[in-house]
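Chemist: Got a sequence here, can you build the structure:
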Amino acid sequence: MRNYRLFFSGQVVNNIGTWMNRIAQDWLVFTLTGNNPVALGIAAALQFAPTLFLSLYGGVLADRLDKRKLLIAMQSGMAACAVVLGVLDVSGWVQVWHVYVLCFVFGCFTAVETPVRQSFTSEMVGVGLVTNALALNSSSFNLARVVGPAVAGVLIILVGTGPVFLINAATTMAVITGLLLIRPSELHRGPAVARAKGQLREALRYVRGRADLVTVLVLVFCVSTFGITFFTTLAIMAANVFHKEADGYGLLSTMLAVGTLTGALLAARRSVRGKPKLRMVFGSALVFGVLEIAAGMMPTYLAFAIALIPVGVVVMTFMNTAITTVQLSVEQEMRGRVMGLYMLLFLGGNPIAGLLTGWLADEFGGRSTFFFGGTVSVLAAVLLGLVLRWRTSLPGKPSAAQGEVRGTVRQEESATAQT
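Modeler: All right, here's what the predicted structure looks like:
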């Protein structure tokens, strides 16, 4: 798996830079606006807003075009955004509207890059190793989440936010280099999907006909939009609730990342036992909601930081099982478009979440964001679980288990065709 090793190595380096950039960007907005949580919410909303109108198109492009070349182009654009922000910050010219504009441009590149990258995984390793590769990707992402925020917090105190953005741009070159070195002849490519009208509608009809996919995707939207809002809530808790500086914010992100890394490693261990079950998806969403509410009740900074570890474990369990369930239950020629829809629902609600969490924190205090997000996650897991159970019990409706078997058969057929 030379191709995957190259890609994975580049991602390890790039993910560290991405998390450093995330912390520096949030802290820069806070610094420029006097710790205004609404301003932080606006930045998050602008960064994720392009997902609403570009992620589905990104999925279509992933099915039509060369994924490797698309990723190189998108990563280059993301690096350019980091360079511009870094130069503006180091020069002392940066203003909050500069950050807002670059958040939006960066979000445009990310909205296309994410579904392409997710579907490119199976192209590198083949259908039989998708679960293992996704678990390794999660481990890499969350290992970087442990290291990146801690390093960023220290660097911001020592040299400011500007150099952190430039470091992120440099780390992006690692993943671009890996993509350039990949051998296209060794990729497990399926037949290219020709350009035609109605391809998005075709994907939506495909998903609509699958009760298991619909309920998982709606659950992903609810939990990610209202529960997984740490891109704004941790900064708010650090600065406005516990009155900490950038290093305190970085430590909270690191503690959450310790949990998500542990969850990713557990997911990698479970991946050798077969594909995830739907009850794991709904059960982990329920437990996550309960733990998020409990974390919001912690009275001290240390107790809150420690509570983030189990929250991270469960949120990664949910994210990994949800995306693996979706990837493994759809046909290869539909995977790019379905992953585009998945990323739309997973990230598309973040503009709402950014503004909502900023407003909640401003009106009711930073802890309210954890109480609200946890409650919505619990209700979504329970209600959607009951809906799925009811839908699959109707006469003529395939059960979730039958859907999983159907997906497995399709995978085996695809693997046979590739060999």
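Chemist: contacts and neighbour counts: CA atoms only from here.
Modeler: Noted.
Chemist: List the single closest residue to Val94 in space, sequence neighbours excluded.
Modeler: Closest residue to Val94 apart from its sequence neighbours, by Cα to Cα, 6 or more residues apart in numbering: Leu88 at 4.9 Å.
Chemist: Give me the buried positions along the helix or strand where Gly107 lies.
Modeler: Secondary structure assigned from DSSP states H and E places Gly107 in helix 96-125. Neighbour-count burial for helix 96-125, with 16 or more other Cα atoms under 10 Å as criterion, is recorded at 99-125.
Chemist: which residues touch the helix or strand hosting Phe346?
Modeler: If you go by DSSP H and E, Phe346 is part of helix 332-347. Counting by Cα atoms under 8 Å, 6 or more residues apart in numbering, helix 332-347 makes contact with 48, 51-52, 55-63, 114-116, 118-119, 190-193, 200, 203, 207, 217-218, 220-221, 224-225, 323, 326-327, 330, 411, 414, all of which sit outside it.
Chemist: for comparison, sequence B:
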Amino acid sequence: MHPLPPAVNPAAALLCNTCYIKVVNSRLWEINVAGAAAFRHTVRMADVPQPGIATVPADATSVPRRVVTGPISWRRTFAALRHRNYRLFMGGQLVSLIGTWMQTVAVGWLVYELSHSAMTLGFVGFIGALPMTLLTLPAGALADRVPKRRILLVTQIGAMMLAFVLAGLVWWGTIEVWHVAALSVLLGVTNAFDVPARQSFIVELVGKDDLMNAIALNSSMFNTARVVGPAVAGVVIASVGTAACFLLNGLSYLAVIASYLLMRLPVASVQHDGHSLWRATGHVIRYAAGEPVIRAVMIMVAVMSLFGWSYSVLLPVFARDILHLNARGFGMLVSANGIGALLGALTLASLGNYPHRRRLLFAGVTGFCVTISLFGISRHPWLSAAALVGVGYSMILFFATANTIVQLRSHDELRGRVMGLYALAFLGLNPFGSILAGAVAQATSAPVTVWLGAAVCAGAGIIIARWTRPGGVPGPTS
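Modeler: Here you go, the predicted structure:
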């Protein structure tokens, strides 16, 4: 834990559910907690307090936690960047993710250009993400046993080689849909092992105090790439072709590989209880099912991934058949989605350890349902792009908050496995959402598909919100 800043007296006391936090310069914040499910507080201030960090009880659980007090500052927004290893991680990931988003856009455009079928788009999305469904749980168990950097180096080298193969097939004019599907499966295998290791690796780079900020900055980086990558891909596809996107993506992996090699890490400490990977996997499922907060968040993440996020596989259909856009227009839509997500991530980073995470979680669900419904209605490119900004903002508000809640609630020795389970809910169900979205769009239309998905997410959000309401079953408020 990092020391408190000079503005806060470290001698703050927590006694019998009453916390008195003494702040220098004659400031006194008195927080009187009446019980586990509800609290009241009175504040006496001689003047306006400066930003600080204080230890206070949780809203509904009586579990102490550190929260940010005072106004938002840019210094707090980028707090995790004071860690050298995290700066290396951010730099390498940013370059690599720009290439990844270029390839994502190029694959969607290529498949639709080869097949002219929404169902085929959905199938390729399904088959490419299927390894996430099958392998993330044992991959999470592996991340608790093998040094995470070693796993990440292997996965990034493998993904780089697959990008070069795809570039060669397109360049030589021999590419077919089944080639794309097969390479997508292999990339899915690398991602299945990469995601749990990478997610649980972040806390080793910054520690728990800066974890929420690091996750938010990670989302900011991801969505900066999501803005830049598709925009660049649209120009490259229109001027050179999809092969150049795949080649540039392959080269971009060199940055992230170099960043991992340059990190100075302590000797890796890994846990091995002698159980098989599958037995260890069963243990983490029982653990998550027995934790009300983790269980509720996992269910909502699964619903949003299965029925909400599947809109993304239909973006080429909206671009070409509904909005009548070319490759650049398609890139504009994906970039607009990324701009919204970037703004959402920066919002979360600025909030720091905002205490009311339950509100953020369900605000994200509500915002997503409203804006994706508007996107389904729109027939104008700029209105559609504006709606996708809202969709991206809401999605990142939800998923980044969910990620933070799950990581902070997890035991250290189980974090790799818990994040494997989270990856299953977050990404592993996505292939089923893709194939379902493609089938429904083929039978009805793309707008009807996103409206139905929004309705399912809204219904699930209402049920989970009532189930986890403060005063009832403990909700994800911390």
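Chemist: Quick one: map Ser394 of structure 2 onto structure 1.
Modeler: Following TM-score structural alignment, the counterpart assigned to Ser394 of structure 2 within structure 1 is Val314.
Chemist: ok, now how distant is that match from Pro191 of structure 1?
Modeler: 37 Å (Cα to Cα, to the nearest Å).
Chemist: So for those two, which residue has more residues nearby?
Modeler: Val314 (25 against 10; other Cα atoms under 10 Å).
Chemist: Tell me who's in contact with the more buried one.
Modeler: Gly259, Thr260, Gly263, Ser284, Ala285, Val287, Phe288.
Chemist: tell me the average deviation of the helix holding Gly107 of structure 1 from structure 2 after fitting.
Modeler: For helix 96-125 of structure 1, the mean distance from the matching residues in structure 2 following superposition reads 0.6 Å, by mean Cα distance after the TM-score superposition for structure 1.
Chemist: so where is that helix in structure 2?
Modeler: Under TM-score structural alignment, helix 96-125 of structure 1 corresponds to residues 177-206 of structure 2.
Chemist: now the helix holding Gly107 of structure 1 and helix 332-347, what's the angle there?
Modeler: 150 degrees (axes from the mean of the first three to the mean of the last three Cα atoms, to 10 degrees).
Chemist: circling back to that earlier point, which residues in structure 2 does the helix holding Phe346 of structure 1 align to?
Modeler: Under TM-score structural alignment, the match for helix 332-347 of structure 1 is residues 412-427.
Chemist: What is the end-to-end distance of the matching stretch?
Modeler: By Cα to Cα, the extent of stretch 412-427 of structure 2 from end to end equals 22 Å.
Chemist: Buried residues, it. List them.
Modeler: If you call a residue buried by 16+ other Cα under 10 Å, then stretch 412-427 of structure 2 has these buried ones: 414-427.
Chemist: same check, this time on stretch 9-21 of structure 1
Modeler: Using 16+ other Cα under 10 Å as the test for burial, stretch 9-21 of structure 1 gives Gly10, Gln11, Val12, Val13, Asn14, Asn15, Ile16, Gly17, Thr18, Trp19, Met20, Asn21.
Chemist: Longest helix in structure 1, please.
Modeler: helix 2-33 (DSSP state H).
Chemist: Just list what it packs against, helices and strands only.
Modeler: helix 37-48, helix 96-125, helix 130-159, helix 162-181, helix 230-236 (3 or more Cα pairs under 8 Å, 6 or more residues apart in numbering; DSSP states H and E).
Chemist: closest to Ile42 of structure 1 among the buried residues of stretch 9-21 of structure 1?
Modeler: Of all the buried residues of stretch 9-21 of structure 1, Ile42 of structure 1 sits closest to Asn21, with 17.1 Å by Cα to Cα.
Chemist: Aligned to the closest one, what sits in structure 2?
Modeler: Counting by TM-score structural alignment, Asn21 of structure 1 corresponds to Gln103 in structure 2.
Chemist: re earlier: from Ala79 of structure 1, how far out is the residue nearest to Val94 of structure 1?
Modeler: Separation of Leu88 of structure 1 from Ala79 of structure 1 (Cα to Cα) stands at 14 Å.
Chemist: chain center to stretch 299-310 of structure 2, what's the gap?
Modeler: Centroid displacement of stretch 299-310 of structure 2 relative to its chain, using Cα atoms, centre = their mean, to the nearest Å, is 12 Å.
Chemist: Could you do stretch 125-143 of structure 2 as well?
Modeler: The answer for stretch 125-143 of structure 2 is 16 Å, by Cα atoms, centre = their mean.
Chemist: which bit of structure 1 covers it?
Modeler: Going by TM-score structural alignment, stretch 125-143 of structure 2 sits over residues 44-62 in structure 1.
Chemist: Okay, buried residues for the matching stretch please.
Modeler: Residues of stretch 44-62 of structure 1 classed as buried by neighbour count (16+ other Cα under 10 Å): 44-52, 54-62.
Chemist: what's it in contact with?
Modeler: Residues outside stretch 44-62 of structure 1 that contact it (Cα under 8 Å, 6+ apart) are 70, 100-101, 103-108, 110-116, 119, 199-200, 231-232, 336-341, 343-344, 347-355.
Chemist: check which helix or strand covers Lys275 of structure 1.
Modeler: Going by DSSP H and E, Lys275 of structure 1 is not in any helix or strand.
Chemist: Same check on Ser55 of structure 1?
Modeler: Per DSSP H and E, Ser55 of structure 1 falls inside helix 51-64.
Chemist: how far apart are that helix and its match in structure 2?
Modeler: Overlaying structure 2 shows helix 51-64 of structure 1 at a mean distance of 0.8 Å from the equivalent residues (mean Cα distance after the TM-score superposition for structure 1).
Chemist: Ala417 of structure 1 maps to what in structure 2?
Modeler: Ala417 of structure 1 maps onto nothing in structure 2, by TM-score structural alignment.
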